[in-house]
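Chemist: no sequence on this one, just coordinates:
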């Protein structure tokens, strides 16, 4: 039995009905189901498409497609973290290392000034929060618009934009500890550690909110060869 285009479209609908929201995961499951259904129908020609589909689906067990979705999420999440780490390391290698060290030295110098050190710390955190929130809003709107226009939500793209946004929630939930960190400035020997913390915070924010989202098209094409055809 050879599945028709209508059958394939029905399988896409079937995966969405079973809580598979990402197009790339849907495509992988549809390809597996289609091959399995054809094999089942070859052995049992009297079965209908729906009957063969249900037999194939039962092979995924009690939780259906959830295990596959979880495995794919871990796999793609690992890919995202590797990209993040590779870009982060660049800031501690020449020529970007010079910029990183310059920022640490500048922050350290300003934090050590008795009259403005604490105010500078609060100003940097405040500016960071405002920019973080604004940028997150822009990314969320951009992602939702793209999904609506294309009708396709790719797992890696979802991770890129959602993790960037979730970082804001993580930061906001730790604001009490971050503001308490300013107490260390009362002991000037900790000013260097605070300066390093601020620079690392800025780097992670810049990479997750600007660099990786701007590279999302390239990353998607590398992850999904079929992305260029969509």
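Modeler: Thanks, I have the structure now. Note that the structure is predicted; figures quoted are calculated from it, not measured.
Chemist: CA atoms for contacts and neighbours, from now on please.
Modeler: Will do.
Chemist: before we move on, which element is the most centrally placed residue in the chain in?
Modeler: For the chain, the residue lying nearest the average C-alpha position, counting by Cα atoms, centre = their mean, turns out to be residue 159 (2.3 Å). Taking DSSP states H and E as the criterion, the element that holds residue 159 is helix 155-173.
Chemist: Structure two is appended below for comparative analysis:
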């Protein structure tokens, strides 16, 4: 008869991993799965030994989880990064192409109709608006990650956040250029404005999607 781990056994492994100081729940789940597979392999290799003896000795052999944590963190991060890139590409598909064309038309019309005084007013306000939105979103993400139950390593892979926080500076530098060449290069300027806004939207949506993907996947795995 094949000896298998019960839910209680898996829960015990999970408690052990958690007590070893593994921070992220998704990494915990991957390590629990790794240890459970190792225990089941030992049960097959040593059928003469008791279940409890094999379980305890194999679990005790994982007394230093640091190399395994590093390996699983990289594995999970690569998984999220692949999903993040896929989400970015998916953002630039139908029907958002239509939305992008409409947005381009609106921005082009606004630039074409804008007076020099209007461009100055726009430049004076856009930094405050964009900085306010950036601070609000980054603050929300930070707060949510702080209070989140079962933290995932999506809180660890926000390497694009420094770029995101440069959004207001990018806009103000570009608006300085637009103020000078608004009439000569209206279509090009409208296209660049549209791409900046669409790209920021793609980043935000893709991050929210990988966060949902991670929570949907890992929060269910150990509850089965």
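Modeler: Cool, the structure landed. Values in this document were obtained by computation on a predicted structure and should not be read as measured data.
Chemist: TM-score for these two?
Modeler: The TM-score (TM-score structural alignment, normalised by the length of the second structure) is 0.70; 216 aligned residues with a Cα RMSD of 4.0 Å.
Chemist: What does residue 79 of the first structure correspond to in the second structure?
Modeler: With the correspondence set by TM-score structural alignment, residue 79 of the first structure lines up against residue 83 in the second structure.
Chemist: Quick check: that match touching residue 212?
Modeler: No: in this structure, residue 83 of the second structure is not within contact of residue 212 by Cα atoms under 8 Å, at 11.2 Å.
Chemist: Which one's more surrounded, those two?
Modeler: Neighbours per residue, other Cα atoms under 10 Å: of residue 83 of the second structure and residue 212, the larger number sits with residue 83, 18 against 12.
Chemist: coming back round to it: nearest residue to the match of residue 79 of the first structure other than its sequence neighbours?
Modeler: Counting by Cα to Cα, 6 or more residues apart in numbering, residue 83 of the second structure lies nearest to residue 210, which is 6.6 Å off, once chain neighbours are set aside.
Chemist: show me the contacts for that neighbour.
Modeler: The contact partners of residue 210 of the second structure, by Cα atoms under 8 Å, 6 or more residues apart in numbering, come to 80, 83, 84, 154.
Chemist: What distance do you get for the residue nearest to the centre of the first structure to residue 2 of the first structure?
Modeler: Taking Cα to Cα, to the nearest Å as the measure, residue 159 of the first structure falls 35 Å from residue 2 of the first structure.
Chemist: how far off helix 155-173 does the longest helix that the first structure contains point, in degrees?
Modeler: In the first structure, ranked by residue count with DSSP state H as the criterion, the top helix is helix 117-150. Interaxial angle of helix 117-150 of the first structure relative to helix 155-173 (axes from the mean of the first three to the mean of the last three Cα atoms, to 10 degrees): 150 degrees.
Chemist: in helix 117-150 of the first structure, what's buried?
Modeler: Buried positions in helix 117-150 of the first structure, judged by neighbour count with 16 or more other Cα atoms under 10 Å: 117, 118, 121, 125, 128, 129, 132, 135, 136, 139, 140, 143.
Chemist: doesn't residue 199 make contact with residue 103 of the first structure?
Modeler: Yes: between residue 103 of the first structure and residue 199 a contact is recorded at 6.7 Å, counting by Cα under 8 Å.
Chemist: When those two are compared, which one has more neighbours?
Modeler: residue 199 (19 against 16).
Chemist: which position in the second structure aligns with the more buried one?
Modeler: Checking TM-score structural alignment: residue 199 of the first structure goes with residue 194.
Chemist: I'd say that match and residue 105 touch.
Modeler: No: using Cα under 8 Å as the test, residue 194 of the second structure is too far from residue 105 to be in contact (9.3 Å).
Chemist: Can you tell me the element the residue nearest to the residue nearest to the centre of the first structure when sequence neighbours are not counted falls in?
Modeler: Leaving aside its sequence neighbours, residue 159 of the first structure sits nearest to residue 77 (Cα to Cα, 6+ apart; 7.1 Å). Assessed by DSSP H and E, residue 77 of the first structure sits inside helix 66-90.
Chemist: Check the offset of the longest helix along the second structure from the chain's centre.
Modeler: The helix that spans the most residues within the second structure, counting by DSSP H, is helix 186-221. How far helix 186-221 of the second structure lies from its chain's middle: 10 Å, per Cα atoms, centre = their mean, to the nearest Å.
Chemist: ok, now stretch 180-193 of the first structure?
Modeler: Relative to its chain's centre, stretch 180-193 of the first structure lies at 33 Å (Cα atoms, centre = their mean).
Chemist: Start and end of that stretch, how far apart?
Modeler: Note: stretch 180-193 of the first structure ends 14 Å apart using Cα to Cα.
Chemist: Check which residues of that stretch are buried.
Modeler: Buried, per 16+ other Cα under 10 Å, within stretch 180-193 of the first structure: 182, 185, 188, 190, 191, 192, 193.
Chemist: And the residues you listed, which two are furthest apart?
Modeler: 182 and 192 (12.1 Å; Cα to Cα).
Chemist: For the first structure, list the residue farthest from the centre, please.
Modeler: Residue farthest from the centre of the first structure, counting by Cα atoms, centre = their mean, is residue 46 at 45.2 Å.
Chemist: about what we covered before: now the two most distant members of the buried residues of helix 117-150 of the first structure.
Modeler: Farthest-apart pair in the buried residues of helix 117-150 of the first structure is 117 and 143; separation 38.6 Å (Cα to Cα).
Chemist: hmm, back to that, distance of the residue nearest to the centre of the first structure relative to residue 216 of the first structure?
Modeler: Taken as Cα to Cα, the span from residue 159 of the first structure to residue 216 of the first structure is 10 Å.
Chemist: go on, residue 226 of the first structure?
Modeler: Distance from residue 226 of the first structure to residue 216 of the first structure, by Cα to Cα: 15 Å.
Chemist: So which of those two has more stuff around it?
Modeler: residue 216 (15 against 11).
Chemist: excluding its backbone neighbours, what's nearest the more buried one?
Modeler: In this structure, residue 216 of the first structure finds its nearest non-sequential neighbour in residue 157, 6.7 Å apart by Cα to Cα, 6+ apart.
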